[in-house]
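**Student:** sequence unavailable; structure follows:
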């Protein structure tokens, strides 16, 4: 499954798994930006679950 990890703001990362993007709402209370490593780990885990691994 295709994974893309990308910087959306300086030092703040998001990801795409297949055709689904992580929701990005930095103006919402409780929002915590992800580092590149955190975004990569999340995307990898989601891709594994979606592929049934």
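**Tutor:** Received the coordinates, thanks. In this text, all values refer to a predicted model and were calculated from it rather than measured experimentally. Residues are numbered from 1 along each chain as shown.
**Student:** when you work out contacts or count neighbours from here on, use the C-alpha atoms and nothing else.
**Tutor:** Noted.
**Student:** from the rest of the structure, what touches the helix or strand hosting residue 6?
**Tutor:** Using DSSP states H and E, residue 6 sits within strand 3-9. Strand 3-9 has contacts (C-alpha atoms under 8 Å, 6 or more residues apart in numbering) with 13, 14, 15, 16, 17, 18, 36, 39, 40, 43, 44, 47.
**Student:** and residue 38, how far is that from residue 14?
**Tutor:** Look at residue 38 and residue 14: by C-alpha to C-alpha, to the nearest Å, they are 9 Å apart.
**Student:** one more structure, for comparison:
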């Protein structure tokens, strides 16, 4: 959730995968990104900063 909060403060919406899960059986922590925005410069710059 920290990553999604930092993204939100940068104006980028990322959803934690827990939003899309009905139960926690077999749950894998992940994030969801709208692929239409996956090549957006703001998103790419944000992710580069997070991974650095």
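**Tutor:** Yes, it's here. Note that the structure is a prediction, hence the values are computed from the model and not measured.
**Student:** TM-score them against each other, please.
**Tutor:** Once superposed, chain against chain, the TM-score is 0.26 (TM-score structural alignment, normalised by the length of structure 2); 24 aligned residues with a C-alpha RMSD of 2.8 Å.
**Student:** ok, back up a step: so which of the contacts of strand 3-9 of structure 1 belong to helices?
**Tutor:** 36, 39, 40, 43, 44, 47 (DSSP state H).
**Student:** count of neighbours near the nearest residue to the third one once chain neighbours are set aside?
**Tutor:** In space, not counting the residues next to it along the chain, residue 40 of structure 1 is nearest to residue 5; the distance is 6.2 Å by C-alpha to C-alpha, 6 or more residues apart in numbering. Look at residue 5 of structure 1: counted by other C-alpha atoms under 10 Å, it has 21 neighbours.
**Student:** how much space is there between residue 45 of structure 2 and residue 7 of structure 2?
**Tutor:** Separation of residue 45 of structure 2 from residue 7 of structure 2 (C-alpha to C-alpha) stands at 11 Å.
**Student:** oh, that last question was meant for residue 48 of structure 2, not what I typed.
**Tutor:** 12 Å.
**Student:** please apply the same query to residue 42 of structure 2.
**Tutor:** In terms of C-alpha to C-alpha, residue 42 of structure 2 sits 10 Å off from residue 7 of structure 2.
**Student:** out of residue 48 and residue 7 of structure 2, which sits in the busier spot?
**Tutor:** A count of neighbours by other C-alpha under 10 Å puts residue 7 above the other of residue 48 of structure 2 and residue 7, at 19 against 10.
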